[in-house]
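J.: Return atomic coordinates for the entry below.
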Amino acid sequence: MFYKKELQTEFRSCASITADVNEMVASSGVKEGLCVVSVPHTTAALVITSFWDPRGLADLMDEIDRNIPTRVSYKHQDSPYDASGHVKSAMIGSSATLIIHEGKLVLGSSQGLVFVEFDGPRPREFYVQIVEKPLAIEKVNVGTVYMGMHDLTGEVREVVRRSGVRDGICHVSVLHSTAGLVLAPADEASRRDVMEDIERMVPTRVDFKHRETASDAGGHVKTALTGTQLTLPVRGGELALGEGQAVVFAEFDGPRPRSCFVAVYADC
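T.: Below you'll find the predicted structure:
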């Protein structure tokens, strides 16, 4: 089932679309499956992040601007906001895949879908495709340390094997707004390098507008940048990864008890 929703954005703004997508899932009648949300624009993006505090969304925009400044030196010369918006959209991403379980989106209590406008104001839209699929779903618990990269490859492989699926798709989703999910090198030294460079891009500090704690505020931004989900192929009953690749849970706050959901479904 395909849905399209229009919205009018403001200049450099964030808009929650979680309620809209929830309504689409409810109207579809799908109890088990996947929901794909896509933004069909080149100067806008889609993130899964905390929706509780608007100041956290302001932090997100500030950090994206700090790493990708709007400037007049771009080769693309439509306008500085348009040119930088293309880069920001490409870096942040414009789609998300969510698990539907028991008729509801599988999201964490503080997670929401946010449409991010890097240019604007403009009339915009987003697309939603809902696919009904029988899923084998398991919850995987993760014990984390502060700013740690935790290899979940073994746990995800075991879920795939227990599912009995020979050929299909494995979708992994983290249900937290200060922890991300990445495909990263399997060796620990490289994972530390990844975490250190994420910290370099978004330093933990006290001047964020969202004022819970420095690591919490920075963690929201880091999670929005890294993402919270991975979709991987299953081939011959095994998770299909490249040599040296690992499914890595990135903890940006912690230490905390954490979890993720792993859903596996077979090809038609």
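J.: contacts, neighbours, all on C-alpha from now
T.: OK.
J.: In three-state terms, how would C170 be classified?
T.: strand (DSSP: H, G, I helix; E, B strand; the rest coil).
J.: And it, how far from L57?
T.: 30 Å (Cα to Cα, to the nearest Å).
J.: Does K4 fall in a helix, a strand, or a coil region?
T.: strand.
J.: actually T204, not the one I typed
T.: coil.
J.: likewise the one 4 residues further on?
T.: Secondary structure state of F208, per three-state DSSP, is coil.
J.: got the contact list for it?
T.: 56, 59, 214, 217-218 (Cα atoms under 8 Å, 6 or more residues apart in numbering).
J.: so how far is L7 from it?
T.: 28 Å.
J.: what helices or strands is the helix or strand containing G180 leaning on?
T.: Taking DSSP states H and E as the criterion, the element that holds G180 is strand 179-185. Secondary-structure packing of strand 179-185 (3 or more Cα pairs under 8 Å, 6 or more residues apart in numbering; DSSP states H and E): strand 168-174, helix 188-201, helix 214-226, strand 229-235, strand 245-251.
J.: Let's see this one next, to set against the first:
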Amino acid sequence: MHLSVETTARVELVDLTDRISGEISPDANGVCTVFLQHTSAGLLIQENESRLKGDLQNMLESVVPTGAGYGHDEIDNNADSHLRAALLDSSLSIPVVDGKLQLGTWQSVFLVELDGPRTRSVLVTVT
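T.: Here you go, the predicted structure:
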């Protein structure tokens, strides 16, 4: 299954939980793999709370500041997005029981846009 995700900002967290859940057959049992086909974005399981999402964005900027003289900036001027993505996941594995993602009470699945706005491709499989 393929999800196309439109982002609207350079750095943004997009909750994919409902879209992923909607792709899973009601009788599915196994592991849901979520795979992001990009190198300047990432995946994350975290709580969907607005202040925490802002804190995550601030943390990424603090750890990998924009415009810090990275070599790759000479090519695309987006080295910070690639370096930030290296700190996140490009794939996630989530157990599925009776068609439901086995996420914890406060867990949501996010695409973390780091070089937007863009259209991102996310593959979802259950095996």
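J.: Could you get me the TM-score between them?
T.: Here the TM-score for the pair of chains, by TM-score structural alignment, normalised by the length of structure 2, is 0.92; 125 aligned residues with a Cα RMSD of 1.3 Å.
J.: Indicate which one of the helices and strands packed on strand 179-185 of structure 1 is closest to V159 of structure 1.
T.: With respect to V159 of structure 1, and counting by Cα to Cα, the nearest of those is strand 168-174 at 9.2 Å.
J.: From the chain's centre, how far out is that closest one? Work that out for me.
T.: How far strand 168-174 of structure 1 lies from its chain's middle: 13 Å, per Cα atoms, centre = their mean, to the nearest Å.
J.: Look up the average distance of it to its aligned counterpart in structure 2.
T.: For strand 168-174 of structure 1, the mean distance to aligned residues of structure 2 following superposition is 0.4 Å (mean Cα distance after the TM-score superposition for structure 1).
J.: That strand corresponds to what range in structure 2?
T.: Alignment of strand 168-174 of structure 1 against structure 2: residues 30-36, by TM-score structural alignment.
J.: Now the matching stretch: buried residues?
T.: 30-36 (16 or more other Cα atoms under 10 Å).
J.: Reformat those residues as CSV; add distance to V124 of structure 2.
T.: Output for the buried residues of stretch 30-36 of structure 2, formatted as CSV (distance: Cα to Cα, whole Å):
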residue, distance to V124 of structure 2
G30, 13
V31, 10
C32, 7
T33, 6
V34, 5
F35, 7
L36, 9
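J.: Just give the number of residues close to the counterpart of I198 of structure 1 in structure 2.
T.: Mapped onto structure 2 by TM-score structural alignment, I198 of structure 1 lines up with L60. When neighbours are counted by other Cα atoms under 10 Å, L60 of structure 2 registers 19.
J.: again with P95 of structure 2
T.: P95 of structure 2, neighbours per other Cα under 10 Å, totals 16.
J.: Do I have it right that it meets V31?
T.: Yes. P95 of structure 2 is in contact with V31 according to Cα atoms under 8 Å; the separation is 4.5 Å.
J.: hang on, the earlier thing: quick one: which of the helices and strands packed on strand 179-185 of structure 1 is nearest A15 of structure 1?
T.: helix 214-226 (14.3 Å).
J.: The closest one packs against which elements?
T.: Looks like helix 214-226 of structure 1 contacts strand 44-50, helix 54-67, strand 179-185 (3+ Cα pairs under 8 Å, 6+ apart).
J.: ok, then the element right after the longest one?
T.: For helix 54-67 of structure 1, the succeeding helix or strand toward the C-terminus, using DSSP H and E, is helix 80-92.
J.: helix or strand right after that following helix?
T.: In N-to-C order, the element after helix 80-92 of structure 1 by DSSP H and E is strand 95-101.
J.: start and end residues in structure 2 for that next one, please.
T.: Taking TM-score structural alignment, strand 95-101 of structure 1 hits no residues over in structure 2.
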